[in-house]
Each structure stands twice: as structure tokens, then as C-alpha cells.
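Participant: A predicted structure for the sequence below; I have some questions about it.
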Amino acid sequence: MSVSDDQIAHALELFDGVAPLTTRKMMGGLCIYSDGVIFAIIHGDHGIMIKGKGDFVTELEGMGCTRWTYTRDRGAKAGGPTGMPYWTLPDSAQDDPTAASALARRALTFL
């Protein structure tokens, strides 16, 4: 499923506090960058997701965020789960630009 113009506009509004923002459509989704560093994506099935690394992962999990995983369909690890470095936004940040931008800035400190 591809992302809609409305989803893109909403994400850019949420992360306006970490401008300058740029985007790039990839694999049916959209990557969101600040100063050339990817910190979030819009996934067609999972919505807006923020990149997690290091201790920030523990923080995201503590907020109830879930990691994007999928099942490999080929190769030596076919049938096994694969985790991507992206987590759902917590409910508190879904419609709050201040909270979403704060999470983005936090993510960028680990990237």
C-alpha cells in the first residue's frame, strides 16, 4: 500500500519542529530526513514510524511503541522474522507536533 498525500502532509506538519525536512519516496513508503539524515518513515501499512537506535529503543518500547518486523520470504533466513530499525509513534505524538518533533530530535541524537 502506498502513502497518500494527506499522510505525507500530516507527517511533515508533525515534524516541522526539526526543519529543514526533505523526503524521498521508496518502496511504497516515504523516508523523512532532517539535514540529510533519515529519522522517520511513513509505511503504507504501519503509518508514521520513527527510527530507533541505542538507548532510544528502550525509551520507545517504554512508551508502548512497536517495532516494524516482517517475515523473510527467501534466502537462508526465509520464514524467519526480520526487525527493521523503525518503531510506531506513541499515541501521545500521533497528533501533537511538539511531542513528535521532540521524539524526532531525540532520534537524531542517536543517528
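Facilitator: Yes, it's here.
Participant: rest of the way, CA atoms for contacts and neighbours
Facilitator: Noted.
Participant: please, where are all the helices along this structure?
Facilitator: Taking DSSP state H as the criterion, the chain carries its helices at 5-14, 55-62, 97-109.
Participant: and the longest one, what does it pack onto?
Facilitator: I take that to be helix 97-109. Here helix 97-109 is seen to pack against helix 5-14, strand 37-43, strand 47-51 when contacts are counted using 3 or more C-alpha pairs under 8 Å, 6 or more residues apart in numbering; DSSP states H and E.
Participant: out of those, which is closest to P90?
Facilitator: Taking C-alpha to C-alpha as the measure, those were each checked against P90, and strand 47-51 came out nearest at 9.4 Å.
Participant: try this one next to it:
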Amino acid sequence: MAFDAGLVACVAEAMEPAGTVTHRAMMGGATLYCDRVVFAIVAADALWFKADASSDAEWDAAGCTRFTYDKGEGQVGTMNYRRAPDECYDDADALRRWAALGLAAGARGCAKRR
């Protein structure tokens, strides 16, 4: 399954004030970077923002579910990405506001690895 290139293009356009968005294909989806920091993925025809322990409470309060996938043999895996709120799909300001949480989580992840 190919990722939704139109959704990636919309995210890139909305994020222009924040930085340059690039992407890499990954297992039927795409990983999104803003100025080389991972901040989101596009998978299962949806946008998912990077999350971490520092931002989980805000995602939980907004009712944004975690990204899950089928690991096979009846097992479900999770990745620390949260489904973008519906408002992100038609409001560039809302998308940037939620993406900022993903960018911050991505930056914290980069700092941990250094």
C-alpha cells in the first residue's frame, strides 16, 4: 500500500512557516521530517504526530489515539505517534499547533541519542 502523497504535500505546505518538510517512504507509509527532525508519519491514510512522555498527557486530553499495527500471530505493536486531531486536516494553524508537539518530541529524541 502506498502512502497518501497528497496528504504529505498538504502537511508540507501548511508547515512552510515552521520549516522545510521532507519525507521518506517506510513500509507503506512515510516518515515526515521538518528541518531534519522527525515529527510525524503518514500511515493508514492518516497523519500521526510524534509523541513522548512529556507530551502524552496533552495527546490523551485531546483523545488522540496511539498508532498501532499488526505484528502477526495475534499480536499488536505500538509506536509513540498520536493520530492528528480532525481539525488538522482543514486548518493549517491547527496542524502547526499540533505539529509543534511532534517537533518538540522529535527534538527531545534527538537530544537523547547524542
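Facilitator: Yep, that arrived. These figures come from a predicted structure and were not determined experimentally.
Participant: TM-score of the superposed pair?
Facilitator: Remark: TM-score between the superposed chains equals 0.82 [TM-score structural alignment, normalised by the length of the first structure]; 106 aligned residues with a C-alpha RMSD of 1.7 Å.
Participant: coming back round to it: just name the most buried of the helices of the first structure.
Facilitator: Between those, helix 97-109 has the highest mean count of neighbours, a mean of 19, where neighbours are mean count of other C-alpha atoms under 10 Å.
Participant: contacts for that helix next, please.
Facilitator: For helix 97-109 of the first structure, the surrounding residues in contact (C-alpha atoms under 8 Å, 6 or more residues apart in numbering) are 13-18, 37, 39-40, 50-53, 56, 89, 92-94.
Participant: switch the cut-off to 7 Å
Facilitator: For helix 97-109 of the first structure, the external contacting residues (C-alpha atoms under 7 Å, 6 or more residues apart in numbering) are 13-18, 39, 51-52, 56, 93.
Participant: what's the answer for stretch 65-82 of the second structure, then?
Facilitator: Outside of stretch 65-82 of the second structure, the residues within contact range by C-alpha under 7 Å, 6+ apart are 48-52, 59, 64, 83.
Participant: again, only this time at 8 Å
Facilitator: By C-alpha under 8 Å, 6+ apart, the surrounding residues in contact with stretch 65-82 of the second structure are 40-41, 48-52, 59, 64, 83.
Participant: hang on, the earlier thing: make JSON lines out of the helices of the first structure and add distance to T71 of the first structure.
Facilitator: Shown next, in JSON lines, are those (distance: least, C-alpha to C-alpha, whole Å):
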{"stretch": "helix 5-14", "distance to T71 of the first structure": "25"}
{"stretch": "helix 55-62", "distance to T71 of the first structure": "21"}
{"stretch": "helix 97-109", "distance to T71 of the first structure": "26"}
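Participant: nearest to C31 of the first structure, out of these?
Facilitator: Relative to C31 of the first structure, the nearest member of these by C-alpha to C-alpha is helix 5-14, separated by 10.0 Å.
Participant: mind listing what's buried along stretch 57-73 of the second structure?
Facilitator: The neighbour-count check on stretch 57-73 of the second structure (16 or more other C-alpha atoms under 10 Å) flags 59, 64, 66-67 as buried.
Participant: go through the residues you listed and name the one nearest A2 of the second structure.
Facilitator: Checking the buried residues of stretch 57-73 of the second structure against A2 of the second structure by C-alpha to C-alpha gives F67 as the nearest, at 17.5 Å.
Participant: against E61 of the first structure, how distant is T69 of the first structure?
Facilitator: For T69 of the first structure, the distance to E61 of the first structure (C-alpha to C-alpha, to the nearest Å) stands at 14 Å.
Participant: ok, now A99 of the first structure?
Facilitator: 16 Å.
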